[in-house]
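**Q** 3D model of this:
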Amino acid sequence: MIGGGVGCARFVKGLREHVRRTGGRDRIDVVVNTADDWWVSGLRIAPDHDSLLYALAGVNDTERGWGRSNETERVSAELAAWGTAPDWFTLGDLDLGTHIARTAWLREGLPLSEVYRRLGTRWDLGATLHPATDDEIDTHVLRADGAPLHFQEWWVRHRAQIPATGFVQRGIEHATVSAGAHEAIADADAILIAPSNPVVSVGPVLSVPGMREALAASGAPIVGVSGIIAGAVVRGMADACLAAIGVETSAEAVARHYGARADGGLLDGWLVDESDAAAVAPLGAAGITTRAVPLWMRDEDSSARLAADALALADAVRR
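**A** As a prediction, this is how the structure comes out:
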């Protein structure tokens, strides 16, 4: 699977439950976006990875939608008081423990893949997380006035309200696909694109040099799940990101943005919600086999059914 963040975490949990219900023989590998990582108070913060880690471990804050449950924020308040961290980016004390461990290992010279492995051994996740790349890349927002703005400031502080004209990942031209990601793609029976933000979660993964080539070389069907339902984002502000790159906020437009694999794009198949059933025929004509199914992941059962639908579409495409 490719993705990151809360939407990906919910989908992976559904996939894990589906695997459990069908005998538990399948392995789940997730290639995780690293481009929204950044440095705060000398610590490397990794929001997309940590959303997956905490959700799969069952220690995430389900009410806020990010961070650990039962958190305190004493250290974050002290960092803001000292002026070493922005007061609009709050980190919980338990969460800071993760960031300190990550940064300590990185400063020892360990690659990010090994850091992922070590963080993943604390809990039984039921999935293996791989960074898209071991190289450091950060997303920055392009603005009309040319002033630099890190993605996290645009996203968290300004809630994506500052008009953007695009996004760039600094350092990505020198990045390479991590060994774990490359192996997971090469060995996959099916590759699923999570209902993550297509611009800043999935897009940076696809932009890592060599990633699209690895996907193109895979014999596995590639099926995506729309994070847009009835013209609205399920969660977050993906609509602002899509607008910045000139893509309409619709399930059909996002599928066309990814493109048909047969025409050099990404997708063999695409799942849309039943409310977007009108997109099935035109996307099929464009070379993307599309099915309309319930996409809302309201609980364990609905999430597992969605995962089953995605795998069924992958099997149909394969045949």
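
**Q** Could you use CA atoms for every contact and neighbour count after this?
**A** OK.

**Q** so who does the nearest residue to residue 202 once chain neighbours are set aside touch?
**A** Using CA to CA, 6 or more residues apart in numbering and skipping the chain neighbours, the partner closest in space to residue 202 is residue 3 (5.2 Å). Counting by CA atoms under 8 Å, 6 or more residues apart in numbering, residue 3 touches 30, 31, 32, 33, 193, 194, 195, 196, 201, 202, 205.

**Q** Of these, which belong to helices?
**A** Applying DSSP state H to the contacts of residue 3, the entries found in helices are residue 205.

**Q** Next, the contact list for residue 59, please.
**A** 68, 69.

**Q** Within the helices and strands, which one has residue 304?
**A** helix 300-318 (DSSP states H and E).

**Q** Name only those of the contacts of residue 3 that count as buried.
**A** With neighbours counted by 16 or more other CA atoms under 10 Å, these contain buried members at 30, 31, 32, 33, 193, 194, 195, 196, 201, 202, 205.

**Q** I'd say the third one and residue 134 touch.
**A** Right, the one you point to is residue 32. No: the criterion here is CA atoms under 8 Å, and residue 32 misses it with residue 134 at 10.9 Å.

**Q** structure for this one too, so we can compare:
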Amino acid sequence: MSSLTNNSSLNNKDSLNNKSSAKITLLAGGVGGAKAAEGLNASRYRDGLSIIGNIGDDQAFHGLWVSPDIDTLTYSLGDRINREQGWGLAGDTCQVLNGLQQLGVDTWMQLGDLDFATHIYRTERRQRGERPQQIAEDIAVANGVNVSLILPTDDVVATRLRTQDGWLSFQDYFVRLRCAPDVLEVEYHNAEQAKANPEALAALTQADLIIIAPSNPILSIGAILAIDDLRTQLKARTVPAIAISPLIGGQAVKGPAEKIMTSLGMRADALGIAHYYQGLIDTLVIDSCDQHLQADIEALGIQVHVTNIWMKTPQDKERLMSEVAELALQTTVGELG
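**A** Below you'll find the predicted structure:
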């Protein structure tokens, strides 16, 4: 864990007090990550915001390369997301999928017609050998996104889960099987060989504050942290790193986080989240209902900030993420939490 009492940290705190120069890097995936990204994007800290998104759930469907978490971030930040689903585009139709189904094609992965356009565009450019990072940036701009959206690597890193029936891709587990099997092991295939994108490294090295969104730590953040250079840089930081628990009262707001943590033999609560991020963060933000875990988390060397972490409305998102950012602003260095 980095020291929060050195001169570098003091200088970064002074920099953060000037909102125009504050650089915040958010690690994000899934719906929780998209909510956190929207909250920061709506706040006074948006000008210095960079977001490193999860690519571990990327997979080919119908010959097209699909990046669900990156697209969810893009559509959310562009205010085009289907908010009832939490993914896909608002008002989209499924005529292409219906046509494929009539032809006997398995269509368990739900993709809308306008969503198909994104995947066609991405796939054609990838096949021409263009950088996935540049493609993601161009898709973001086309969707009205004005903050820096960064891929952790241009290489393919695939989250895979071992169940009693063998290894599954993330989407097979999450969508096709609806998270039903018990997960016995998780791997991030090719992460050891993957080369971190220079944009991702710069976002971490130049940040005044690093925030880990309330995303599933294993299925969303894990694939980012599995890339050695990014994990090493996070460990070596000289600025505050703050994570927001994705669990409230031992339950995920959305998704199978507590189910997977339990099946892997981990504690499925805020203390379990603290153990997972130990050595990578300085402060964990937990919900008020989990305040009884504060002392145990602090015994791990992680400071605790207790607040209401529900993000049900746009106002909730901006309030929470502004509050989290201000943890590094309103206190003296070494007193976060």
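
**Q** Out of the contacts of residue 3 of the first structure, which sit inside strands?
**A** The strands, defined by DSSP state E, take in 30, 31, 32, 193 from those.

**Q** and these as TSV, adding distance to residue 315 of the first structure?
**A** Shown next, in TSV, are those (distance: CA to CA, whole Å):
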residue	distance to residue 315 of the first structure
30	19
31	21
32	24
193	15
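
**Q** For the residue nearest to residue 202 of the first structure, what is the corresponding residue in the second structure?
**A** By TM-score structural alignment, residue 3 of the first structure lines up with residue 28 in the second structure.

**Q** circling back: quick check: the two most widely separated of the ones in strands among the contacts of residue 3 of the first structure?
**A** 32 and 193 (10.9 Å; CA to CA).

**Q** quick one: common contacting residues for these two?
**A** The contact sets of residue 32 of the first structure and residue 193 overlap at 2, 3 (CA under 8 Å, 6+ apart).

**Q** buried set for stretch 232-247 of the first structure?
**A** 233, 234, 238, 239, 240, 241, 242, 243, 244, 247.

**Q** Could you do stretch 228-236 of the second structure as well?
**A** 228, 229, 230, 231, 233, 234, 236.

**Q** What residues of stretch 99-114 of the second structure count as buried?
**A** Neighbour-count burial for stretch 99-114 of the second structure [16+ other CA under 10 Å]: 111, 112, 114.

**Q** Regarding the second structure, what is its longest helix?
**A** Per DSSP H, the second structure has its longest helix at helix 113-127.

**Q** any residues touching the helix or strand that that helix is followed by, and which ones?
**A** Following helix 113-127 of the second structure in sequence order, the next helix or strand is helix 132-142 (DSSP H and E). The contact list for helix 132-142 of the second structure, computed with CA under 8 Å, 6+ apart, reads 70, 74, 78, 118, 122, 125-126, 146, 148-151, 153-154.

**Q** One more pass at 7 Å, please.
**A** 74, 122, 126, 149, 150, 151, 154 (CA atoms under 7 Å, 6 or more residues apart in numbering).

**Q** which stretches of the stretch 151-300 of the second structure form helices?
**A** In the stretch 151-300 of the second structure, helices defined by DSSP state H, counting those that start in this stretch lie at 170-171, 198-205, 222-225, 228-235, 257-263, 270-277, 294-298, listed in chain order.

**Q** right, so of those, which gets closest to residue 304 of the second structure?
**A** Nearest to residue 304 of the second structure, of all those, is helix 294-298, at 6.3 Å by CA to CA.

**Q** which outside residues touch the closest one?
**A** Residues contacting helix 294-298 of the second structure (CA under 7 Å, 6+ apart): 271, 274, 304.

**Q** Pull out the buried residues from that helix.
**A** Residues 294, 297, 298 are the ones in helix 294-298 of the second structure that count as buried (16+ other CA under 10 Å).

**Q** Mind telling me what residue 167 of the first structure corresponds to in the second structure?
**A** Under TM-score structural alignment, residue 167 of the first structure pairs with residue 186 in the second structure.

**Q** gap between that match and residue 7 of the second structure?
**A** 39 Å (CA to CA, to the nearest Å).

**Q** which one of the two has more residues nearby?
**A** Comparing residue 186 of the second structure with residue 7 by other CA atoms under 10 Å, the one with more neighbours is residue 186, at 19 against 12.

**Q** so how many other residues sit close to the residue nearest to that one when sequence neighbours are not counted?
**A** Closest residue in space to residue 186 of the second structure, ignoring its immediate chain neighbours: residue 161 at 4.6 Å, by CA to CA, 6+ apart. By the criterion of other CA under 10 Å, residue 161 of the second structure has 23 neighbours.

**Q** what sits against residue 161 of the second structure?
**A** 167, 168, 169, 170, 183, 185, 186, 187.

**Q** In PyMOL, how would I select just the buried ones from those?
**A** In PyMOL syntax, the buried subset of the contacts of residue 161 of the second structure is picked out as below (16+ other CA under 10 Å):
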select buried, resi 167+168+169+170+183+186+187
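
**Q** which one among the buried residues of helix 294-298 of the second structure gets closest to residue 194 of the second structure?
**A** Of those, the one sitting nearest to residue 194 of the second structure (CA to CA) turns out to be residue 297, at 32.3 Å.

**Q** Now check that closest one against the first structure: what is it aligned to?
**A** So residue 297 of the second structure corresponds to residue 283, using TM-score structural alignment.

**Q** ok, now residue 259 of the second structure?
**A** Residue 259 of the second structure maps onto residue 240 of the first structure when the alignment is built from TM-score structural alignment.

**Q** on that earlier part again, separation between the match of residue 3 of the first structure and residue 43 of the second structure?
**A** Residue 28 of the second structure is 17 Å from residue 43 of the second structure, by CA to CA.
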